[in-house]
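Take a look and give me a structure for this.
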Amino acid sequence: MSTVRPDLSIALFCLTPGGVALARRLRPHLKMSCFTSPALIEPGFIPFDGGFANALRQAFGQYDRLIVIGATGVTVRVLAPVLHDKLTDPAVVVLDEQGQFAISLLSGHVGGANQLARQLADILGGQAVITTATDVNNMAALDQLAGEIDGRIDNFRDSVKTVNQMLVSGKKVGIWWHPALVAQKERVDTRGFVPVEDLAALPELDGLVYISYHREMLRLNVPTFKLVPRRVVVGIGCRRGVDPVLVAQMLSAHLADNDLDPLALKAIGSVDLKRDEPALNQLARSSGVPFQLFPVSALSELEHLFPVSDFVRQTVGAGCVSQPVAWLLSGGNITGHTLKQQGVTMTLGVLA
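Okay, here's the model as predicted:
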């Protein structure tokens, strides 16, 4: 059975007694918030705030996945004013009251609606209805692959459109994995792609997707599309009020010195005393990554592994910050040296 990641938030909406009954069948299998009409409310359900349309539109901006037990047409009309694009819209799946069909309506690949529709069909003994071209042709898709490996692509929309069109048109699209990532390829769906082992001996191809978090840009005789898995984390210690421009420049330089693609950044972190540090919050926002914080006690437990500073201990409570934070973020896979400049320290890690 395909499953949805447990950390993804799901909201279910039901409008009729039959919908409420179907929601009851699903609740033991999925962690979700269930919304219904005030007239149908029962324990475990939340009443619509301002009616169905208003509640569904609010949830559209608050949840990762939406399930609507009702008519497809009604769902489309309600959501039309809040639709944005496939990169940011949540997944939307529509179910009929009997649970016979799970229709992947919106954000099938990036949002995960196709995956959710299959899971709902498995639970209910129904049929998943999926219309994305790569799926109906029994192929993987570039946006699906990006989602599976948490990857980023420059010019995401155009790259996905081009590669997926190649696949469904019978073109030969190769896929090459950087040696550091070869273990990943057995865990993801690459149906339709042509495996490439040696870049010096390419088979006949119309295009190539290459997967790497290093900075290299391949120059080949076919169109290439670089998919960058987000595997890089950075621990940062800094003095109060540090210049945001300095921090951003240091990170860019540190990534370059370690041959890491900026798109590979997955998270930045620091000690929880830096929760409100403007430069670090700004860096996280501009990089589009979470800012993760750790208590002093967690850093103190690891400081025997790293050089310590009495000044940092007096200021923070632990003898060092960037190294233990990078260690915690990466699961112990620190890479390169610690960069120190003008009251800022940075340490990189790479997730296995």
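
C-alpha from now on. contacts and neighbour counts both.
OK.

The nearest residue to Val129 once chain neighbours are set aside: neighbouring residues, count only.
With sequence-adjacent residues excluded and distances taken as C-alpha to C-alpha, 6 or more residues apart in numbering, Val129 is closest to Ile103, at 4.6 Å. Residues lying near Ile103 (other C-alpha atoms under 10 Å) number 27.

now Ile103, what's its secondary structure?
Secondary structure state of Ile103, per DSSP: H, G, I helix; E, B strand; the rest coil, is strand.

What's the separation between Arg152 and Ala21?
In this view, Arg152 and Ala21 are 40 Å apart by C-alpha to C-alpha, to the nearest Å.

Out of these two, name the residue with the larger neighbour count.
For Arg152 versus Ala21, neighbours defined as other C-alpha under 10 Å are more numerous around Arg152 (20 against 13).

Tell me how far that one lies from Ala146.
To Ala146, Arg152 is 7 Å away according to C-alpha to C-alpha.

Common neighbours of these two, please.
Counting by C-alpha atoms under 8 Å, 6 or more residues apart in numbering, the common neighbours of Arg152 and Ala146 are Leu227, Pro229.

Around Ala256, how many other residues sit close by?
By other C-alpha under 10 Å, neighbour count at Ala256 equals 14.

ditto for Leu56
By other C-alpha under 10 Å, neighbour count at Leu56 equals 24.

Can I take it that it is in a helix?
Yes - applying three-state DSSP, one finds Leu56 inside a helix.

For it, give me its contacts.
Contacts here follow C-alpha under 8 Å, 6+ apart; on that basis Leu56 touches Phe13, Val78, Leu79.

Before we compare anything, build this one as well:
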Amino acid sequence: MQAVQDFVRRYGGIMTAYIFLGCGIWMVGMIVLPQLLMLEKSLTYSDPAASARAAQIQANTDRLFVEITRAERAVGRLQTRIEALEAGEPDPEVQRGGATLLNPFAAGPRQPAEAATPETLRAEIVDLEAQIEGNRLVIAENDRNLEQARLAAAPRYGLANYRELVENDLNRSIFFKTIWASVLVTLICLVVCYPIAFYLAKAAPGEQAALLMLALIVPYWINEILRTFAWLMLLSDGGVINELLLVLGVIGEPIRWRQGNGAVIIGMTYAYILFMIFPIYNTIDTLDKNQIEAARDLGAPWWRIHLRVVIPHAKPGIAVGCIMTFMLAAGSYAVPLILGGTTSKWFTEVIYDAFNEGNDWGLGSAYAFTLLTTCIVFILVMMRLFKVSLQDIAK
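From the prediction side, this is the model:
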């Protein structure tokens, strides 16, 4: 409460109300409600077999209605013929059928083998009416079965969608592969970015640091899709990397980077490397350089200086970098879709297929919520591992 009073005293009542209202709308509309809706969808399950049976019954009923309509039209034509024959007029069915503007390919007037009589036509009407009545009985039975199938296919709450992930060997293996590969991308980014961030913050001269920072940022002015396609050209069988290695004699035949997960991991490491560099750079930049000099003067080797002085100070930045890189890698769709081969499907692609191709929003929501929960668990693990709080991460 004291914090709110200080906020009002500093910014005024109107500005405070505006800020709190905006934050509340953003929190509820962009975070709470979408997650609650996704959770509700993930717990909603429909029996696919019952849904398929209901669709089949409905299609059969529609076909029977078409047959009834055709039979009723045939009965009407037969009655017209009967009236014409009883009035001593020619059979309309024999008169019809010659080549006309509407039917120029007709062979000519039809000449039945036996001349139709009112009695034979009435017999046909009886058969057609029996067929119509039989179809109506089947439709009535279909209506009862359709009601039961729809009740069985009605959405209900349960954990069936989550059980599907556990029981589906393929999707389960893709999920664990995605998590493992995202952790690997995070570790690679950490190993690559930490020395770069330290050099930019404490070792590089001002002008050189600015140039290096510009060199890191400029490539990211290009859209992520275009950068990914650039890596596709670099890592293809006849790409620049393979051609260079062949010329140098390092390899004897092109490396199939896209055969496994190598191309995806390389592309993600490049795509999200800045999200690791900047948080680490920001925290190391706040470290007093005199602490490093004091440790060096006391004879500490370089690895002990980093282990005992720099890394403990940079823990919030390392935690933020790992969290952001992991979440972006685990939730990436474009990079694995473009750089991945047939054997390197990402879990986000499975989620996309469930939503768009399978039109199964319950299953897609369950998969998406599982991935979200895994990312939250990763955040908590990073906070516990680096012993930082949310306040430290926010700083």
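
quick one: TM-score?
Scored against TM-score structural alignment, normalised by the length of structure 1, the superposed chains reach a TM-score of 0.18; 103 aligned residues with a C-alpha RMSD of 6.3 Å.

picking up where we left off before, looking at the contacts of Leu56 of structure 1, which are in helices?
The members of those that map onto helices under DSSP state H are Val78, Leu79.

which of the contacts of Leu56 of structure 1 has the most neighbours?
Phe13 (27 neighbours).

Let me know the next secondary structure element after the strand or helix carrying Asp6 of structure 2.
If you go by DSSP states H and E, Asp6 of structure 2 is part of helix 2-11. Remark: after helix 2-11 of structure 2, the chain's next helix or strand is helix 13-27, criterion DSSP H and E.

neighbours around Asp257 of structure 1, how many?
Asp257 of structure 1 has 11 neighbouring residues, counting by other C-alpha under 10 Å.

I'd like to know which elements the top helix by length along structure 2 is packed against.
Longest helix of structure 2, by residue count under DSSP H: helix 48-86. With contacts taken as 3 or more C-alpha pairs under 8 Å, 6 or more residues apart in numbering; DSSP states H and E, helix 48-86 of structure 2 sits against helix 92-95, helix 118-153.

Including distance to Phe225 of structure 1, could the contacts of Leu56 of structure 1 go into JSON lines?
Shown next, in JSON lines, are the contacts of Leu56 of structure 1 (distance: C-alpha to C-alpha, whole Å):
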{"residue": "Phe13", "distance to Phe225 of structure 1": "39"}
{"residue": "Val78", "distance to Phe225 of structure 1": "36"}
{"residue": "Leu79", "distance to Phe225 of structure 1": "33"}
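
and which of the contacts of Leu56 of structure 1 is nearest to Ala121 of structure 1?
Phe13 (17.0 Å; C-alpha to C-alpha).

what sits against that closest one?
If you count contacts by C-alpha under 8 Å, 6+ apart, Phe13 of structure 1 has them with Cys34, Phe35, Thr36, Leu56, Leu66, Ile67, Val68, Ile69.

Indicate which one of the helices and strands packed on helix 48-86 of structure 2 is closest to Leu372 of structure 2.
helix 118-153 (28.3 Å).

Sticking with the spatially most central residue of structure 2, tell me its helix or strand.
For structure 2, the residue nearest the mean C-alpha position is Tyr352 (2.4 Å; C-alpha atoms, centre = their mean). Using DSSP H and E, Tyr352 of structure 2 falls within helix 347-352.

helices or strands up against that helix?
Against helix 347-352 of structure 2 (3+ C-alpha pairs under 8 Å, 6+ apart) you get helix 169-198, helix 361-386.

could you dump those to a markdown table with mean neighbour count and distance to Gly267 of structure 2?
Shown next, in a markdown table, are those (neighbours: other C-alpha atoms under 10 Å; distance: least, C-alpha to C-alpha, whole Å):
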| stretch | mean neighbour count | distance to Gly267 of structure 2 |
| --- | --- | --- |
| helix 169-198 | 18 | 10 |
| helix 361-386 | 18 | 20 |
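
which stretch among the ones you listed comes nearest Ala330 of structure 2?
Of those, nearest to Ala330 of structure 2 by C-alpha to C-alpha is helix 169-198, at 5.5 Å.

Look up how far Thr347 of structure 1 lies from Leu255 of structure 1.
Leu255 of structure 1 sits 10 Å away from Thr347 of structure 1, going by C-alpha to C-alpha.

do the same with Gly336 of structure 1
8 Å.

Compare the two and say which one has the larger neighbour count.
Comparing Gly336 of structure 1 with Thr347 by neighbour count (other C-alpha under 10 Å), the higher total belongs to Thr347, at 26 against 12.

do you know how far Phe291 of structure 1 is from Gly269 of structure 1?
On the measure of C-alpha to C-alpha, Phe291 of structure 1 and Gly269 of structure 1 end up 5 Å apart.

the more surrounded of those two?
Legend: neighbour count by other C-alpha under 10 Å for Phe291 of structure 1 and Gly269, higher for Gly269 (27 against 19).

thought the more buried one was touching Val234?
Yes - between Gly269 of structure 1 and Val234 there is a contact under C-alpha atoms under 8 Å: 6.3 Å.

got any residues that touch both of the two?
Listed contacts common to Gly269 of structure 1 and Val234 are Val325, Ala326, Leu329; contacts here mean C-alpha under 8 Å, 6+ apart.

which of the residues you listed tops the neighbour count?
Compared across these, Val325 has the highest neighbour count, 33 neighbours, by other C-alpha under 10 Å.

which residues touch that one?
Val234, Gly235, Ile236, Gly269, Ser270, Val271, Phe294, Leu299.

now, among these, which is nearest to Ser159 of structure 1?
Val234 (28.1 Å).

The helix or strand that contains Ala267 of structure 1 packs against which elements?
Take DSSP H and E as the rule and Ala267 of structure 1 turns out to sit in strand 265-271. Contacts defined by 3+ C-alpha pairs under 8 Å, 6+ apart place strand 265-271 of structure 1 against strand 232-238, helix 278-287, strand 291-294, helix 322-330.

circling back: make CSV out of the helices and strands packed on helix 48-86 of structure 2 and add mean neighbour count.
Output for the helices and strands packed on helix 48-86 of structure 2, formatted as CSV (neighbours: other C-alpha atoms under 10 Å):
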stretch, mean neighbour count
helix 92-95, 15
helix 118-153, 15
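
Figure out which of these is closest to Gln35 of structure 2.
Gln35 of structure 2 lies closest, by C-alpha to C-alpha, to one member of the helices and strands packed on helix 48-86 of structure 2: helix 118-153, at 25.2 Å.

From the chain's centroid, how far away is the closest one?
45 Å (C-alpha atoms, centre = their mean, to the nearest Å).
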